[in-house]
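Novice: I would like to see how this sequence folds:
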Amino acid sequence: MKQPVSSVALHHALDKDWRSPKGWRSLSAVNHTTVGRRFIVAALVFFMIGGVLAMLLRAQLATSGNAFLDSDAYNQVFTMHGTVMMFLFAIPMLEGFSFYLLPKMLGARDLAFPRLGAYGWWCYLAGGLILVAAMVLGLAPDSGWFMYTPLSGPTYRPGINSDIWLIGVTFAEISAICGAVELIATILKLRAPGMGLNRMPIFAWYMLVTAGMILVGFPPLILGSILLEVERAFGWPFFDVMRGGDPLLWQHLFWLFGHPEVYIIFLPAAGMVSTMIPVFAQRPLAGYVWVVGSVAAVGFLSFGLWVHHMFTVGIPQLSVLFFSAASMLVTVPTAVQFFAWIATLWSGDTRFRLPMLYLAGFLAVFVTGGLTGVMLALVPFNWQAHDTHFVVAHLHYVLTGGMVFPLLAAACYWMPHITGRMPSGRTGTTAFWLIFVGFNLTFLPMHLTGLVGMPRRIYTYPPDAGWDTLNLLSSLGAFIQAMGFLVFVLDMFLHGRAGRRAPRNPWNAGTLEWAMPVPPPSYNFASLPDVQGREPLWDNPVLGVELAGGRHWLGKSAPGQRQTLSVDMLSGIPRSVVQLPGPSWLPFYAAIATGVFFVCVLFKLYMVALAGAVAALLIFLRWAWQNGTREDPGAIEAAPEIMLPPHFAATSAPGWWGMACSLAANAALFASLLFGYLFLWTMAPNWPPPAWITISPIWGTLAACVPLATAAAVRAACGANYRGRRRACSAWFLAGSAAGVIAVLAVVMVAGPLPPATSHAYVSTSLILLCYAGLHLAVTSILAFYLALRCRAGYISPIRALEPAVLRMWSDYTAMTAVAVMATLYGLPWVFS
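Specialist: Got it, this is the predicted structure:
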């Protein structure tokens, strides 16, 4: 597929279209390389902050009776340490690596939704700054990174500290949801031609499962944070036993997130391991299909383990047996991955370079953490070790061994790609041994202190407890480990700027990210590769030269446009040309408006918060209005004699998948809300309330039926558009918008006669369900009106039908959830009456 343009001219033309602005204007950049690097740098800064907090904890516990920190300061420090490491370091760092690497590995020029990724970055940064600023001001949360109720409730924590955690973490988690949507759409649709699912790089499989887990696992915690903040701010009881609530509801919602979170952290790191080990063994990964299946199994089983953390709270014995068995069962697919790694090393010609040293450390440390995990899955042992330092040691062996060691290996491995320079073998080896020895010296003794009875979350202990020697060893190890991390960071920084220049593909890897110059150009590939196997560079060693010469897909520049390919999800056959947006300030403005909303909620400025929410909505609508064209586009030359439509004129476009993923996360939140309602109904004390609440059947029927009419109107609009009837299409959208307004009014009328929400959890949970339905109906009405305007403006046609299809998905979902809400509110009282 030769092109008549020179490689140099093609490079300059593509770089002109793809490069990010310079100076302060670079804040508007949306390129995945820039955004990924920003995630990595910010997460590294938060990691160092969390490390300093860990040093403070170990300094306090080094000796008995220590007065270095008082109880209040210690509570703030250990809460912020866990919060920073779990929410501000682990997931953002892994998402940053994924943002940077996946388009390059998949043979694409960018992520599916560049502006969404930039918006996620700003949300993550703002949420993190809220938490860190609170710590600097002495207002850090102090109820633990798990925020158990009732200790985090208004009775025992009346100040603003807990609100800061709830607001800051929820704000930051928006970033994780955005990243998951971005990654799934990219992996499924923006791959190189010929890269079917059976040829995807193994890291893409890991991230696909991880992103799906984020969509399902994060909404329960978001819901729990919303409920707890509403209880603290307005007095609506959800966790107050005296008014029909139950503090165990918080634990269920938290650990519905918390235990999948462990595997959300582990799987991307394991994906890095599965990517690097074949390179240093110089042979393909053994058991590729088995590894993919085991990753999917881990993702599925991880959602059946949350009660693993609640064995001591009074769970029924049958449930305890089930979750204990599930906790041990998850080790089977994890072991499959370990055996695949060992088989790959055993059968290959292993080269023991610096990244391989960290991988060996990972294998040793994580196996130890896995064995103690099996011990904690046994209920009798769990009862004895629960809330002791044994659990702290297990947690750090699994998370640090399962995430940090692979991450350090990945930093060494991909450093030449990011900076164009090689890491230092000698200094890197020194850093490894300091980290490895320090880590084991820190956490191995904690198993023993836990077994002899030292509780976790205590700020001091008596001299006669017999824990001084082990705690002193742990503190000494922590400082050795900190020195190792400091050496590692300095080594990366210095050699990243002045180290030996790296050749292209210095490790002789087979994946596509090495088929480009290092550091990478702004557009990744001058032409998009035609993939014939799982290791493209091993299959064709001169592939990089061919791509630079524009000999493959999209080998011509399109002035003023950013183009990449969308493929069939299963086969990898090209289906359309995706035209991506360039730099924009809108993600920044949207994040500021979102931040105004959260900060004003924090300080109880609810009218200003409402204004921030409206501003964010208007910015998002402006963002969406910029997409598309008012004329039906022609086909685009993707390769000589091969013409493809633009993505908004093709079926199953990335935008369709983006909405599908967003609704999956939304459905997980709704399912968690129904779970909470049913849990309180069946398990909470003081249920049912003294008198049943009567809901008007007339308004309830309208609230269930009118959303169906809204969805029907949207579907009629889509049908009119398909037949080319623009005026009818616009009219149906307007009808759908009006029906949405009526549905919102019906929901308000259902809620009107209810007693005060502060009276009982039955009322507050019913109102939350109605608020959920009403909010979705209001959004449906706004979007239908927006598409009516788009239709009149000429942005919608039978060919340009992506936006109506997306709204149809949303309106159908909204109608189904509205019916489910009304069925729940009417059905349960009828069943239990």
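Novice: please count neighbours and contacts with C-alpha atoms only from this point.
Specialist: Noted.
Novice: so who does the residue nearest the centre of the chain touch?
Specialist: Among the residues of the chain, the smallest C-alpha distance to the mean C-alpha position (Cα atoms, centre = their mean) belongs to residue 176, namely 3.0 Å. Contacts for residue 176 (Cα atoms under 8 Å, 6 or more residues apart in numbering) come out as 91-92, 95, 120, 214.
Novice: show me the helices in the stretch 151-300 of the chain, by range?
Specialist: Read by DSSP state H, counting those that start in this stretch, the stretch 151-300 of the chain holds these helices, from start to end of the chain: 161-189, 202-234, 248-281, 288-301.
Novice: make CSV out of the ones you listed and add distance to residue 308.
Specialist: Below are those laid out as CSV (distance: least, Cα to Cα, whole Å):
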stretch, distance to residue 308
helix 161-189, 23
helix 202-234, 16
helix 248-281, 8
helix 288-301, 12
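Novice: so which of the ones you listed comes closest to residue 557?
Specialist: Of all the helices of the stretch 151-300 of the chain, the one in closest proximity to residue 557, counting by Cα to Cα, is helix 161-189 (21.5 Å).
Novice: the closest one vs helix 202-234, what angle?
Specialist: 150 degrees (axes from the mean of the first three to the mean of the last three Cα atoms, to 10 degrees).
Novice: which parts of helix 161-189 are buried?
Specialist: Of the residues in helix 161-189, those buried by neighbour count under the rule 16 or more other Cα atoms under 10 Å are 161-189.
Novice: for the residue of the chain most remote from its centre, what are its contacts?
Specialist: With distances taken as Cα atoms, centre = their mean, the residue sitting farthest from the centre of the chain turns out to be residue 464, at 45.5 Å. The contact partners of residue 464, by Cα under 8 Å, 6+ apart, come to none.
Novice: and this one, please, so the two structures can be compared:
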Amino acid sequence: MSGPIDTTRQEIEAAMQPGAPLPSSLPRPPGELEKLRAVWETPRGLRFFSSVNNVNIGLLYICTALLFFVLAGILGLLIRAQLAVPDSELIAAGTYNQIFTMHGTVMMFLFAIPIVEAIAVYLLPGMLGARDLPFPRLSAYAYWAYAIGGLAFFCTLFVGLAPDGGWFMYPPLTSKEFSPGVNADFWLLGIGFIEISAIAGAIEIIIGILFTRAPGMTLSRMPIYVWSMLVVALMIVFAFPAIIAGTILLELERAFDWPFFIAARGGDPVLWQHLFWFFGHPEVYIIFLPAAGMVSTMIPTIAQTGLVGYRTIVVALIGVGVLSFGLWAHHMFTAGLGAMELNFVSAASMAVAIPTAIQVFAWIATLWRGKVRRSTPMYFLLGFMFIFVLGGLTGVMVAVLPFDWQVHDTYFIVAHLHYVLIGGMVFPMFAGLYYWMPLINGNTLSERLGKWVCGLMFVGFNLAFFPMHIAGLLGMPRRVYTYSAEMGWDFWNMLSSIGALVLAVGVALFFADVFRLIGRPARQNDNPWRASTMEWLSSEDYSSRSIPQVHSRDPLWDNPDLSREVEEGRHWLPGATTGGRETLITSPVRALPTHVQVLPGDSWLPLLAAAGTAAFFLLLTVEWVVPAFIGGIIAIAAIMRWLWQVDGRPVAEQVQVADRIWLPVGAIGTASHSWWATVIMLIVDATIFAAMMFAYIHISMLLQVCPPPGAALPAGSWPLLAGGQLVVGSLLFEIMRRRSLQLQANALHAFQPWLRTAVLAALLLACAAYAADLGSHLLAGLDPTAQAWSAAVAVMLAWQGFHMAVLVLLAAYLLARSWAGRLGPSSRGTLDNIALIWHYVTLQGCVAAFAIHMLPRLMEL
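Specialist: Have a look, this model is predicted:
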């Protein structure tokens, strides 16, 4: 091999042309494959739990989510046992409230959303042709936070501390006055940080899809499942912050008597509904779209033909994602909203059926055009289409305002919800489990048992939930503990209970087959379904020996020799060129190789950080303040330690990724995947802040006079002073950052004292700005407990204060790296990313000050 050379974009494009020689056609050096396997080897024994490989994390994720599915299902059976006959005394009323609340909460928050991300984390590296996703330790942290926090949250059921206000936690029922215990707090704090785990997974998925696709896998060649996960991850980024903001507000009300939702003190219980359903209704499509992506991936394989209407389906996926944000008030038609809002949401609720129907017709057309192979996945998909279409039809019915007013909060809505969610997600999930199970150990689940599983689940599901439509039309309300025989609901409830039992038998038979499969010896994955997507190339921990060159949407069909070529190392990055775990980073649109990313190895730090995070939130719930803060310190220390380990590899080094193709290791600035991950994280942050701003505006608009009697604003000079200090500090930080970009290594080393001085000065200015802002409000008599308007002001100040604490941590970390000599011209990700965060905090502080001071003045006009 020759020495490192500068590879031009034209040379890379020429190597990727159809008909060009394979990227790595030269003979591979001896021992290369063994070295690759050693680098990616999964630790054994207890050390397995230190693994950060997304294949292993994905399996743990899937198993844990299925565990919660079973647990929530058992709670559902208890509900049906209680309602099977009239006047039942099987379960006490208080216990029943906890059971139905936990059933809905576990199904929605601990099963439905996590299983979506779990399957993606497991499938995406192989489907994209990548060795791994770009932030494996972030995936591990997200999983362990979810698993530890979720299991601890579920255990509250056994000590009488489970929430009992419904999975939607509407105030005032969940306020301190009506729920004085800590039951509701476990929901608010436990679910709140589990949502943070989901957002971490979404960031991993977005960056992985945009930056780690195989060379040549342009956006128009991505598998539909990848498109669906990209849309869903973006939806998570914009939808989940609303529920995080809502849980913060409600917990502040419960813990410190800040009356955001107490009408007597200027609050509004409907505010919670706005925040919750801005998350809650997109969540339905966050759950459905990945299932739709799986269906669009499996049906072409089952029919052995290309997917009909690929581009149309992509547009439909995007359309569903966009329209879903216009449906949040779909569940608030009886909440007293204005006529314009009701009509708008009603129209959007009907319109969203159009892109959904497009996908259904495309699936039917694909099956019609191909030669269908009868199999268990096929039967589950047929069941899915029947159930989901029926659920969609009832969805259109409840979008009609007069009808919704009649059936709202009845069992008709319960039936509709389960037809959409179980039909729209659980049946495709089971089809996917049967379809992709050979990736785990090469064996398929039993076809004979599979047909029994499908039949029992289909019959049991419809027997369980279709009668609920009728019971709802007969007036049976949701969340009812018991009922009288005179109501005429006993027959339909008995049918539902029998159906639930049949459904449970089908699920139990599936798990029996899974345990039988696990005990069988592993064998080589030989693509038993003759699929076209690249997850079937290999079952190794590193996805495939070399990263394939892609020229079409169906690479395994269009190039039958692709599997052999990649295993011979004839494509991109055939070995461990840097001596560690690595993958190829490609451009977001055209998937042109840009650089090699070195991935962090296995570590206990993500598990330690997740345990500390869970301890912080859960121990705060029971008011163990000191142990909670110890857990928080452990979490912060573990995260800082893993950032220190993975940050700062020099980008000047070049490695050979193919014949005559050399690429740098790592990137800086906007070419870095970590820079874009920071941008997405700040979008999440800004959306949380926007939700808090919405709460402030909503509460202000309810007032006759703003500020209300007893509240006052500081003089206008104070926000100008605070904003000026923030801007000056941010400018100083940016000037020093840009100056350091212009210096070579020796000059930059001499410049480090000036850089550290600038960072300290910028930090002092930011802290002074916050002190001026907070102090001026306190001098003006700010009292968050007095009325909701003051509480809304206080929460924005507190949110800015939280960011100031983050800036202090980041500044300390930046200074430590500078003193350690790990802030050079080619290892400056820390400086660039912290600069983004710093400027965002400046912008947020200025926007908050403007809103707090200008909105009351505008309302006076």
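Novice: quick one on the thing from earlier: highest neighbour count among the contacts of residue 176 of structure 1?
Specialist: Scoring the contacts of residue 176 of structure 1 on neighbours with other Cα atoms under 10 Å, the highest-scoring entry is residue 92 at 31 neighbours.
Novice: ok, now how distant is it from residue 448 of structure 1?
Specialist: Per Cα to Cα, to the nearest Å, residue 92 of structure 1 is found 33 Å from residue 448 of structure 1.
Novice: same check, this time on residue 283 of structure 1
Specialist: Look at residue 283 of structure 1 and residue 448 of structure 1: by Cα to Cα, they are 41 Å apart.
Novice: ditto for residue 548 of structure 1
Specialist: As for residue 548 of structure 1, its distance to residue 448 of structure 1 is 58 Å (criterion: Cα to Cα).
Novice: would you confirm that residue 75 of structure 1 contacts residue 145?
Specialist: No: checked against Cα atoms under 8 Å, the pair residue 75 of structure 1 and residue 145 is beyond contact range at 9.9 Å.
Novice: and residue 763 of structure 2, what pairs with it in structure 1?
Specialist: Using TM-score structural alignment, the equivalent of residue 763 of structure 2 in structure 1 is residue 737.
Novice: same deal with residue 99 of structure 2?
Specialist: So residue 99 of structure 2 corresponds to residue 77, using TM-score structural alignment.
Novice: quick one: contacts for its match?
Specialist: Counting by Cα under 8 Å, 6+ apart, residue 77 of structure 1 touches 53-54, 56-57, 142.
Novice: of these - the most surrounded one?
Specialist: Using other Cα under 10 Å as the neighbour test, the contacts of residue 77 of structure 1 are led by residue 142, with 23 neighbours.
Novice: give me the three-state assignment for it.
Specialist: When the structure is reduced to helix, strand and coil (DSSP: H, G, I helix; E, B strand; the rest coil), residue 142 of structure 1 reads as coil.
Novice: OK, contacts around it?
Specialist: Residues touching residue 142 of structure 1, when contacts are defined by Cα under 8 Å, 6+ apart, comprise 72, 75-80, 161-162.
Novice: one more pass at 6 Å, please.
Specialist: Applying Cα atoms under 6 Å, 6 or more residues apart in numbering, we find residue 142 of structure 1 in contact with 75-76, 79.
Novice: equivalent analysis for residue 542 of structure 2, please.
Specialist: When contacts are counted by Cα under 6 Å, 6+ apart, residue 542 of structure 2 touches residue 131.
Novice: and it, what element?
Specialist: Secondary-structure element containing residue 542 of structure 2, defined by DSSP states H and E: none, the residue being outside all helices and strands.
Novice: quick check: it vs residue 711 of structure 2, distance?
Specialist: 61 Å.
Novice: and which of the contacts of residue 176 of structure 1 is nearest to residue 793 of structure 1?
Specialist: residue 120 (30.1 Å).
Novice: distance of the closest one from residue 711 of structure 1?
Specialist: According to Cα to Cα, residue 120 of structure 1 and residue 711 of structure 1 sit 30 Å apart.
Novice: now swap in residue 86 of structure 1 and tell me
Specialist: For residue 86 of structure 1, the distance to residue 711 of structure 1 under the criterion Cα to Cα works out to 40 Å.
Novice: those two: which has the busier surroundings?
Specialist: For the pair residue 86 of structure 1 and residue 711, the greater number of neighbours falls to residue 711 (27 against 20), based on other Cα under 10 Å.
Novice: what's that one aligned with over in structure 2?
Specialist: Under the alignment defined by TM-score structural alignment, residue 711 of structure 1 corresponds to residue 730 in structure 2.
Novice: who's in contact with that match?
Specialist: Residues residue 839 are the ones in contact with residue 730 of structure 2 under the rule Cα under 6 Å, 6+ apart.
Novice: which element is it on?
Specialist: helix 717-741.
Novice: that helix vs structure 1, average offset?
Specialist: Between helix 717-741 of structure 2 and its aligned stretch in structure 1, the superposed structures give an average distance of 1.9 Å (mean Cα distance after the TM-score superposition for structure 1).
Novice: now the angle between helix 717-741 and the helix or strand just after that helix, please.
Specialist: Moving toward the C-terminus from helix 717-741 of structure 2, the next helix or strand (DSSP H and E) is helix 745-779. Angle, helix 745-779 of structure 2 to helix 717-741, by the same axes, to 10 degrees: 170 degrees.
Novice: what residues sit buried inside helix 745-779 of structure 2?
Specialist: Within helix 745-779 of structure 2, the residues that count as buried by 16+ other Cα under 10 Å are 748-749, 752, 755-756, 758-770, 772-774, 776-777.
Novice: circling back: what about the helices of the stretch 151-300 of structure 1, which gets the closest to residue 609 of structure 1?
Specialist: When those are ranked by proximity to residue 609 of structure 1 (Cα to Cα), helix 161-189 comes first, at 12.6 Å.
Novice: could you tell me where the closest one falls in structure 2?
Specialist: Counting by TM-score structural alignment, helix 161-189 of structure 1 sits on residues 183-211 of structure 2.
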